[in-house]
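Colleague: What shape does this take:
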Amino acid sequence: MDRLNAWARRLPEGAVWCLGAIPLVLLIWGALANRLGPDPVKAIEHDLGLWALRFLLASLAISPLRWVGLSLLKHRRPLGLIAFSYALLHLLTWLWLDMGLRFGQAAEDLVKRPYIIAGMLGLLALLPLALTSTRAAIRRMGRNWQRLHRLAYAALMLGVLHFALLLKVWTGEVLIYIALAGLLLGLRLARNLRLRSQLARQSPRVAG
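Modeller: Modelled structure (predicted):
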């Protein structure tokens, strides 16, 4: 574990960004090579959304991994920003390539289709995290940034809901994402409850 932690500390953020760009590069190459099937726009839209969900899961897995001794904390910020970038590209693909920038029709779909509402709310939940992701903003906000970071869990649940409502069937893939999201949220909740319990037990001693 020590060697792995040392390797993770030496890994620059730029390398994480390069790894995060690989799915996008492969997707662009697939589009140029006409290898995305009969509906390439839907394929691009679908894959961008999935990668947003995957990178968000990866960023939220950093804390549970740290609790068991694997410290990847320095990579949480780039993973979260990569997730936001893919989510934003997913939205832009829908607006530009799918809807043809017909904003009136897009607004009608937003109101009529619950999965679009869930996806939009998930992106909005990620927006303040992306806007305050600089080191200066994190230092300035202090512990308030940690409270703001809880929006990432809301974004994760909304992203999973968006995916499940879009497919309309509970496939094995959907169940895997639901299970992973539930696991991460459950681990966070269990840890918070345990810490509150410990503080409650210590409070009488401090008072005495």
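
Colleague: alpha carbons only for contacts and neighbour counts from here, please
Modeller: Will do.

Colleague: ok, and for the lengthiest helix in the chain, which residues are buried?
Modeller: Ranked by number of residues, the top helix in the chain under DSSP state H is helix 172-207. For helix 172-207, burial by neighbour count (16 or more other Cα atoms under 10 Å) applies to 174, 177, 178, 181, 184, 185, 188.

Colleague: how distant is it from the center of its chain?
Modeller: On the basis of Cα atoms, centre = their mean, to the nearest Å, helix 172-207 sits 19 Å off its chain's mean C-alpha point.

Colleague: Can you tell me the centre-most residue of this protein?
Modeller: Using Cα atoms, centre = their mean, the residue of the chain that lies closest to the mean C-alpha position is residue 56, 2.1 Å off.

Colleague: ok, now how distant is that one from residue 104?
Modeller: Distance, residue 56 to residue 104, using Cα to Cα, to the nearest Å: 30 Å.

Colleague: do residue 186 as well
Modeller: Taking Cα to Cα as the measure, residue 186 falls 40 Å from residue 104.

Colleague: element containing residue 165?
Modeller: If you go by DSSP states H and E, residue 165 is part of helix 151-167.

Colleague: buried stuff in that helix?
Modeller: In helix 151-167, counting by 16+ other Cα under 10 Å, buried: 151-166.

Colleague: What sits closest to residue 152 if chain neighbours are left out?
Modeller: Nearest residue to residue 152 in three dimensions, chain neighbours excluded: residue 126, at 6.2 Å (Cα to Cα, 6 or more residues apart in numbering).

Colleague: Could you say which helix or strand holds the one you found?
Modeller: Going by DSSP H and E, residue 126 is in helix 114-131.

Colleague: by contact count, what packs against that helix?
Modeller: In terms of contacts (3 or more Cα pairs under 8 Å, 6 or more residues apart in numbering; DSSP states H and E), helix 114-131 is packed against helix 76-93, helix 103-112, helix 151-167.

Colleague: swap the cut-off to 10 Å and go again
Modeller: helix 40-60, helix 76-93, helix 103-112, helix 143-148, helix 151-167 (3 or more Cα pairs under 10 Å, 6 or more residues apart in numbering; DSSP states H and E).

Colleague: Another for comparison:
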Amino acid sequence: MMEAVANTMNMTLRRLPPWAVYPLGALPALWIVWLTLTGGIGVDPVAGIEQRLGYDAMYFLIGGLAISPLRRLTGINLIRYRRQIGLVAFAYVVLHMLSWFTLDMGLWWRQALGDLYKRPYLLFGISALVLLVPLAVTSNNASVRRLGPRWRRLHWLVYPAVLLGVVHYLWQFKVIPQSGWFWFGLTLALLGLRLWWGARRRMTAWRPRSKA
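Modeller: Next up, the predicted model:
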């Protein structure tokens, strides 16, 4: 049953080109613009914009992390969209940081530094952004060819980046809601699966071959 569903979905997805991820990924941002213009963003528009951009960034980051486990566990193959999903996630991380620095801090560096001191969880978010920058810069075919095997090793930075982003999200709450624990648990599960599969693959590669 699952195999039939996966085959149907994969056949349907083949009709969707990878570039289509970009306009689809822009829909949450357009929704934020609409809410802002219509007064539906909340009583504190600055906080509402900043938070929604952060949530969207986290959703796309975790979604990108789930692509390989989803294929291995269900057969649904979204690998051809992974690079585009990662770039959309990076764009939302950048917009989230810019909304904090421009709308919240008013472009004042001294005020921003003071906010970092008062809210140290911001450092986790900034650290995640720093780790994602080289991944976004090298998310092109030319970089894959130029870096060779080093490209895959470089893109392992996505794992600590996602974990830092989720910790940044959780730390801002005085009492972590159930949804926060869900995203944290899902992130740990996805990272654990990747580590487990990687360890099994290395053990298989190192296993000595029996002599004939």
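
Colleague: Give me the TM-score for this pair.
Modeller: The TM-score (TM-score structural alignment, normalised by the length of structure 1) is 0.94; 206 aligned residues with a Cα RMSD of 1.5 Å.

Colleague: For residue 130 of structure 1, which of the helices and strands packed on helix 114-131 of structure 1 is the nearest?
Modeller: helix 76-93 (6.2 Å; Cα to Cα).

Colleague: what span of structure 2 lines up against the closest one?
Modeller: The alignment of helix 76-93 of structure 1 onto structure 2 (TM-score structural alignment) spans residues 82-99.

Colleague: quick check, nearest of the buried residues of helix 172-207 of structure 1 to residue 22 of structure 1?
Modeller: residue 177 (21.2 Å).

Colleague: residue in structure 2 matching that closest one?
Modeller: So, by TM-score structural alignment, residue 177 of structure 1 is matched to residue 183.

Colleague: hang on, the earlier thing: closest one to residue 15 of structure 1 among the helices and strands packed on helix 114-131 of structure 1?
Modeller: Residue 15 of structure 1 lies closest, by Cα to Cα, to one member of those: helix 76-93, at 9.9 Å.

Colleague: so how far does that closest one sit from its counterpart in structure 2?
Modeller: Following superposition, helix 76-93 of structure 1 is found to deviate from structure 2 by 0.4 Å on average (mean Cα distance after the TM-score superposition for structure 1).

Colleague: ok so, going back, can you redo the helices and strands packed on helix 114-131 of structure 1 as JSON lines with distance to residue 28 of structure 1?
Modeller: Listed next are these as JSON lines, based on distance: least, Cα to Cα, whole Å:
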{"stretch": "helix 40-60", "distance to residue 28 of structure 1": "8"}
{"stretch": "helix 76-93", "distance to residue 28 of structure 1": "12"}
{"stretch": "helix 103-112", "distance to residue 28 of structure 1": "24"}
{"stretch": "helix 143-148", "distance to residue 28 of structure 1": "34"}
{"stretch": "helix 151-167", "distance to residue 28 of structure 1": "22"}
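
Colleague: Go through the ones you listed and name the closest to residue 34 of structure 1.
Modeller: Taking Cα to Cα, helix 40-60 is the member of those nearest to residue 34 of structure 1, at 7.8 Å.

Colleague: so the helix or strand just after that closest one aligns onto which residues of structure 2?
Modeller: Using DSSP H and E, the helix or strand that follows helix 40-60 of structure 1 in sequence is helix 62-67. Using TM-score structural alignment, the residues of structure 2 aligned to helix 62-67 of structure 1 are 67-72.

Colleague: Then stretch 190-198 of structure 1?
Modeller: So stretch 190-198 of structure 1 is aligned with residues 196-204, judged by TM-score structural alignment.

Colleague: try stretch 149-166 of structure 1
Modeller: So stretch 149-166 of structure 1 sits over residues 155-172 in structure 2, by TM-score structural alignment.

Colleague: Next: stretch 3-12 of structure 1.
Modeller: Mapping stretch 3-12 of structure 1 onto structure 2 (TM-score structural alignment) gives residues 8-17.

Colleague: Span of the matching stretch from start to end?
Modeller: 17 Å.

Colleague: how near is the nearest residue to residue 82 of structure 2 once chain neighbours are set aside to residue 143 of structure 2?
Modeller: Leaving aside its sequence neighbours, residue 82 of structure 2 sits nearest to residue 64 (Cα to Cα, 6+ apart; 5.9 Å). Computed as Cα to Cα, the residue 64 of structure 2 to residue 143 of structure 2 distance reads 20 Å.

Colleague: Compare these two (neighbour count), which wins?
Modeller: residue 64 (23 against 13; other Cα atoms under 10 Å).

Colleague: is it true that the more buried one touches residue 191?
Modeller: No - Residue 64 of structure 2 lies out of contact with residue 191 (Cα atoms under 10 Å); the separation is 11.8 Å.

Colleague: what do the two both touch?
Modeller: Residues touching both residue 64 of structure 2 and residue 191 by Cα atoms under 10 Å, 6 or more residues apart in numbering: residue 162.

Colleague: Quick check: of the buried residues of helix 172-207 of structure 1, which lies closest to residue 86 of structure 1?
Modeller: residue 177 (16.9 Å).
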